[in-house]
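**Student:** Predicted model, plus sequence, below.
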Amino acid sequence: MPTQEAKVAPTPAGFSPEYVKDGSNALNALLADVFALYIKTKNFHWHMEGPHFRDYHLLLDEQSDQIFAMSDDVAERVRKIGGTTIRSIGHIAKLQTIADDDKQHVNSKEMLSELLDDNRSLLEVMREAHTIADDAKDVATASLLENWLDETERRTWFLFETLK
């Protein structure tokens, strides 16, 4: 009696190779920007000064924790769909669209304004990744992105309100 070979899906979750490539690219771009925004938010948290120091310092600490918390989930999602993820700071630097801020001094309003713009940019990266996931019927990735979008919109709102 001949043995039957088991059918093996091309990826762990059965996604097409095209989606693995496109989805991984979108999520890795997001991951690079998450790391860039995390470092910038921490940088500004560490260097905050002025009359609203305590409030802004605590706000940015909370926001950086939330941003960092996304990183492992993004990377693991890339692996779950069958891709590989970023491997180094150099790889992050190649993919990030959020610019670093190495200035010696940035005043508090400039910090908050820059973070507002960066969170808005992150929203766009997430929305693009969501479209790619939706097109591939990758409900799990789309669902994660929806939660991260909501968190990012909340960060954006808080930053927006501090600048009034």
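**Tutor:** Now that the structure is in, tell me what you want to look at.
**Student:** C-alpha only now, for contacts and for neighbours.
**Tutor:** Fine.
**Student:** in this structure, which spans are helices?
**Tutor:** 17-47, 53-80, 89-95, 108-135, 139-162 (DSSP state H).
**Student:** can you redo these as TSV with mean neighbour count?
**Tutor:** Output for those, formatted as TSV (neighbours: other CA atoms under 10 Å):
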stretch	mean neighbour count
helix 17-47	21
helix 53-80	17
helix 89-95	14
helix 108-135	19
helix 139-162	16
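**Student:** Distance to T11 added to the ones you listed, as a markdown table?
**Tutor:** As requested, the helices of the chain are exported to a markdown table (distance: least, CA to CA, whole Å):
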| stretch | distance to T11 |
| --- | --- |
| helix 17-47 | 8 |
| helix 53-80 | 8 |
| helix 89-95 | 24 |
| helix 108-135 | 15 |
| helix 139-162 | 15 |
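**Student:** Put this next to the previous one:
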Amino acid sequence: MKTNIGISDENRKAVSDQLTKLLADEFILYTKTRNAHWNVEGPDFHTMHLFFESQYEQLDEIMDSVAERIRKIGHYAPATLTQFLQLTHLTEKGADKNDSMSFLKELLEDHESIIEFIRGNINPIANDFNDAGTSDFLTGLMETHEGMAWFLRAHFK
């Protein structure tokens, strides 16, 4: 059945295109955070192992919510590694070392990149594509990433 939610097909497609890029970024960040969880070494291993676990658990929920948002507006979410690598703004480059500070720095940069991407889409999605719901969703998601970035950034003080 056709999606009839008060947003034109063209606008829903434009919004979906941005959300698929975001989903790809979230998946890459999730994978990099899992890598940090699995491979961190050093005297702070236990603490950082648990910290990275809490971060990837949050990212898992975020990925699901972004994919579901794509579906709510009538499109299909990308779900292959090939698609994610084609769509992402992030790189797969890993930390040079397996110490917590290297992982923290890389993950912080990725969160900040996602925050900037989201922030740049909030108003256009509401104003240009008439999708206040997705705009509101993105605002909440941006705030979640800001909180996660704060937790990462606090390790550098």
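**Tutor:** Yep, it's here. Keep in mind that this is a model prediction, so the values were computed, not measured.
**Student:** TM value for the aligned chains?
**Tutor:** Once superposed, chain against chain, the TM-score is 0.90 (TM-score structural alignment, normalised by the length of the second structure); 156 aligned residues with a CA RMSD of 1.9 Å.
**Student:** quick revisit: among the helices of the first structure, single out whichever gets nearest to D101 of the first structure.
**Tutor:** Minimum separation from D101 of the first structure across these (CA to CA) falls at helix 17-47, 6.8 Å.
**Student:** The closest one vs helix 108-135, what angle?
**Tutor:** Interaxial angle, helix 17-47 of the first structure versus helix 108-135 (axes from the mean of the first three to the mean of the last three CA atoms, to 10 degrees): 160 degrees.
**Student:** how much does helix 17-47 of the first structure stray from the second structure?
**Tutor:** For helix 17-47 of the first structure, the mean deviation from the second structure after alignment is 0.6 Å (mean CA distance after the TM-score superposition for the first structure).
**Student:** Kindly name the residues of the second structure that line up with that helix.
**Tutor:** The aligned range for helix 17-47 of the first structure in the second structure is 9-39, by TM-score structural alignment.
**Student:** Return the distance of that stretch from the chain's centre.
**Tutor:** 5 Å (CA atoms, centre = their mean, to the nearest Å).
**Student:** Could you find the closest non-adjacent residue to the spatially most central residue of the second structure?
**Tutor:** Per CA atoms, centre = their mean, the C-alpha nearest to the average position across the second structure is that of E26, at 2.9 Å. Leaving out its chain neighbours, the residue that sits closest to E26 of the second structure by CA to CA, 6 or more residues apart in numbering is M63, at 6.0 Å.
**Student:** which residues touch the aligned partner of that neighbour in the first structure?
**Tutor:** By TM-score structural alignment, M63 of the second structure lines up with S71 in the first structure. Neighbouring residues of S71 of the first structure by CA atoms under 8 Å, 6 or more residues apart in numbering: 31, 34-35.
**Student:** of all those, which comes closest to D117 of the first structure?
**Tutor:** V34 (13.7 Å).
**Student:** residue contacts, that closest one?
**Tutor:** V34 of the first structure sits next to 67-68, 70-71, 122 when contact means CA under 8 Å, 6+ apart.
**Student:** How about F44 of the first structure?
**Tutor:** F44 of the first structure is in contact with 60, 111, counting by CA under 8 Å, 6+ apart.
**Student:** excluding its backbone neighbours, what's nearest S121 of the first structure?
**Tutor:** S121 of the first structure's closest residue in space is I98 (CA to CA, 6+ apart), at 7.5 Å.
**Student:** ok, the counterpart of the one you found in the second structure - how many residues close by?
**Tutor:** Aligned against the second structure by TM-score structural alignment, I98 of the first structure finds its counterpart in L90. Around L90 of the second structure there are 18 other residues, counting by other CA atoms under 10 Å.
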